[in-house]
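Enquirer: Kindly return the folded structure for what I paste below:
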Amino acid sequence: MALDKEWVITFNTSIEDTQSNKEAIYVTDETNTKIGTDVSIEEETITVTPAQNYESSHSYTLHIQESIMATSGKTIEQSISMPFTTKEVNPFSAGEWTRDVQHNGASLKITNVKDASFDFKIAAAAGGNAGLIEDTAMIKNGKATFDDGDGCTVTFSPKDNAISVETTSSCYVYGGSGVYFSGEYTKGDTSKETEPFVDMELFTSEENKTFKALVGEQYDLFKETFQLIYDEEVIDDFGGKAYSGMVRGLGGSMEGIVMNGDNGEIYAAILGTSSDGKSGILYYTTDKDYTNNIPKTIQSWRESMYIDTQLHYMNGDKEQAAYFDEEFVKQAKNGSLKDMKLGIGATKQEVIEAEGTDYEEEYYTGAKHMFYPEGYSYAYVDSNKDQAIQAVMYNIKDKGLTATDIENLLGKPDSEGENMMTGTEYVLIYEFDTGYELHVTTSTVERSSELNDLLLKPQS
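Expert: Have a look, this model is predicted:
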């Protein structure tokens, strides 16, 4: 029987249109509870309609009491009860629904809808982890159920413009760590724009605008990265608040940190790739005193990740950022320094052909060097027959960098200390898996002094 079934009862005599007569005709449900109906009386005809549609696949009873009185003053001979059952109606329709939970979003797609079943696919995520349940649900009593036979049961309950999904605990096997499928799914795409750094009270709305302008294209990456959020201790003298964030399952590839100093300055770093190809830790700040060096708090966070990745000063000196990049590391690993035309293994004659004859030769640290006016030199052993290049050196004193700066740019060195070859310098040594090592020396034995030279040579 239809869910909006209208009963029309015709008598052989006119019925009084009174409230008592209307109350003598009613409908009860399976628990014998009266449900709302609209009753109208017009001469010999009484019409009964549900105030709201009946439930699908439910049993009801229409009651006509013997107290109903005709206009003649007579009543009917006996009460009448008429049981009826509504038909099974599929309340589900094909379409897509969305569960909008930040970093734990999910989608529900329903297809192939039939009278008693439909096909479904629930795709859910928790950070970098994902999950999927895809099968057929059976419809009964206005709900739909999927049971995999191994303890996972998914129940679908329709609501206004939404579907509520409930799952048993055994459904966890269909997803990675932190993935769940239950929740309320709303028709269409219901994702909302959020401002997590305002929500966590790190920034005011105005400060967040400054932060957004500071990091530019990376703002969305910062938002996406802060799924799991941790309160970081600020160990810098300027104080303030700091939070680090990461995506579940993507530690070491989606991590970041944001600081708001008591000095009113913003400091932030994120693992990512910029539009101009810089890949690694992208560092941003509004503090002019920290454009070419990072706060202690961010350095501590960086070391805690246990990954060796390059740091880029996105608001720092353009020349530094341009020289110390991935291309620099790539060339150093292959035995040459960026901006030099040749590297270790070339011959003196090949250097002359490539670089020209405008050089000066002199002995330095046990080898003869060909010093070119651009600030770099090629070292070879004069006694070797082919005069092959044994090392290359580049003077970087004019870049104004310190040992701390180069450590931030290239990561922690494999070793460091006073240069035992000269006794007048401090040296940081980076060893590459290609058999070469890079010596970065300072102008004095003090670590804090400006950097002087880069020396690349085979490992001892």
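
Enquirer: going forward, measure contacts and count neighbours with C-alpha atoms only.
Expert: OK.

Enquirer: ok, which stretches of the stretch 351-460 of the chain are helices?
Expert: Ranges of helices within the stretch 351-460 of the chain are 403-410, based on DSSP state H, counting those that start in this stretch.

Enquirer: Helix or strand: which one has K212?
Expert: Assessed by DSSP states H and E, K212 sits inside helix 205-215.

Enquirer: So what touches the very next helix or strand once past that helix?
Expert: Sequence-wise, the next helix or strand downstream of helix 205-215 (DSSP H and E) is helix 219-225. With C-alpha atoms under 8 Å, 6 or more residues apart in numbering as the test, helix 219-225 has contacts from 103, 195-196, 212, 245-247, 254-256, 270, 272.

Enquirer: of those, closest to Y323?
Expert: Nearest to Y323 out of the contacts of helix 219-225 is G272 (C-alpha to C-alpha; 19.0 Å).

Enquirer: For Y306, the count of nearby residues, please.
Expert: When neighbours are defined as other C-alpha atoms under 10 Å, Y306 has 9 of them.

Enquirer: which SS state does it fall under?
Expert: Recorded secondary structure, Y306: coil (DSSP: H, G, I helix; E, B strand; the rest coil).

Enquirer: how close does it sit to R248?
Expert: According to C-alpha to C-alpha, to the nearest Å, Y306 and R248 sit 17 Å apart.

Enquirer: do the same with V198
Expert: V198 sits 21 Å away from R248, going by C-alpha to C-alpha.

Enquirer: out of these two, which sits in the more crowded spot?
Expert: The residue with more neighbours, out of V198 and R248, is R248; 21 against 14, by other C-alpha under 10 Å.

Enquirer: Please give the structure of this sequence too, so both can be compared:
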Amino acid sequence: MKKMVMILSLMGTLLLATACSEQATKETEKDNEQVESEKAETDTSAVIDDETAEEIPGDVEYVEAELPDKPEYNQIFSIFLDDQMEESFKKLVGEDLDIFRVTFQQITPVPTDDESVYAFHGYMPGLEGVAEGVVIFDDKGKMWAATSEGENVNFYSNSGDVNQHHPIIEDWRMSFFSGSPVVYKGQ
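Expert: A predicted model of the protein is given here:
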């Protein structure tokens, strides 16, 4: 009889331990679900912006913005400072203006040592190294521009000597299109 009581006691302990283990497992699963839910609600993961190398929080809401029909001068949508400068550029590049419209879908400023010189690099997203261009102008009205077109690099300038490339354009050309023939256009 003593053996039977001992076996029953052991079985009771085992059943109690199993029940406690199952309850603990259920509570752990519930806690894990709650942690995952809270983590999803407060996701602060970040992405690094390629251009600025700054952190962009994961909870940023992106909104779609429409570009204006006409550039707003001194705003993000235009590189030219006024109507006259824009008209001078259109005259310089002539019928090739559409090439610049395509290659300047994404625009980034290029640092210069001279505060009177403005330089911009443009490219078509996803086609960097294929559809690109550079536009440079100074506050005296001189302009230099280059864009890729097929196998060629088109070069434009109103600065006098069309064979005289601006150093920024030459650096860009050597970096991305060193083997491409240069086609001199513009004045």
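
Enquirer: Overlay the chains and give the TM-score.
Expert: Here the TM-score for the pair of chains, by TM-score structural alignment, normalised by the length of structure 2, is 0.55; 123 aligned residues with a C-alpha RMSD of 3.0 Å.

Enquirer: looking at it, P181 of structure 2 is touching V153, isn't it?
Expert: Yes. Between P181 of structure 2 and V153 there is a contact at 6.2 Å, judged by C-alpha atoms under 8 Å.

Enquirer: out of these two, which sits in the busier spot?
Expert: Neighbours were counted for P181 of structure 2 and for V153 using other C-alpha under 10 Å; V153 has more, 21 against 11.

Enquirer: ok now do the equivalent of that one over in structure 1, which residues does it touch?
Expert: The equivalent of V153 of structure 2 in structure 1 is I281 (alignment by TM-score structural alignment). Neighbour list for I281 of structure 1: 269-272, 309-312 [criterion: C-alpha under 8 Å, 6+ apart].

Enquirer: what's the angle from the helix or strand hosting I281 of structure 1 to helix 205-215?
Expert: Here I281 of structure 1 sits within strand 279-285, counting by DSSP H and E. With axes from the mean of the first three to the mean of the last three C-alpha atoms, to 10 degrees as the basis, strand 279-285 of structure 1 and helix 205-215 are set at 140 degrees to each other.

Enquirer: can you give me the strands for structure 2?
Expert: 46-48, 55-57, 106-110, 117-123, 132-138, 143-149, 152-157, 182-185 (DSSP state E).

Enquirer: residue range for the last one in structure 1?
Expert: Strand 182-185 of structure 2 lines up with residues 311-314 of structure 1 when matched by TM-score structural alignment.

Enquirer: Also the third one?
Expert: Following TM-score structural alignment, the partner segment of strand 106-110 of structure 2 in structure 1 covers residues 228-232.

Enquirer: and the longest helix for structure 2?
Expert: Counting residues, the longest helix found in structure 2 (DSSP state H) is helix 2-41.

Enquirer: okay, the strands of structure 2 in a markdown table with distance to T25 of structure 2 next?
Expert: Output for the strands of structure 2, formatted as a markdown table (distance: least, C-alpha to C-alpha, whole Å):
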| stretch | distance to T25 of structure 2 |
| --- | --- |
| strand 46-48 | 33 |
| strand 55-57 | 35 |
| strand 106-110 | 54 |
| strand 117-123 | 56 |
| strand 132-138 | 59 |
| strand 143-149 | 64 |
| strand 152-157 | 68 |
| strand 182-185 | 72 |
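
Enquirer: For S9 of structure 2, which of those strands is the nearest?
Expert: Nearest to S9 of structure 2 among the strands of structure 2 is strand 46-48; the distance by C-alpha to C-alpha comes to 56.8 Å.

Enquirer: in the closest one, what's buried?
Expert: Neighbour counts over strand 46-48 of structure 2 (16 or more other C-alpha atoms under 10 Å) mark no residue as buried.

Enquirer: Ok, stretch 224-240 of structure 1 next?
Expert: Neighbour counts using 16+ other C-alpha under 10 Å place 224-227, 229, 232, 234, 240 of stretch 224-240 of structure 1 among the buried residues.

Enquirer: just stretch 257-276 of structure 1 next, same as before
Expert: In stretch 257-276 of structure 1, counting by 16+ other C-alpha under 10 Å, buried: 257-261, 265-272.
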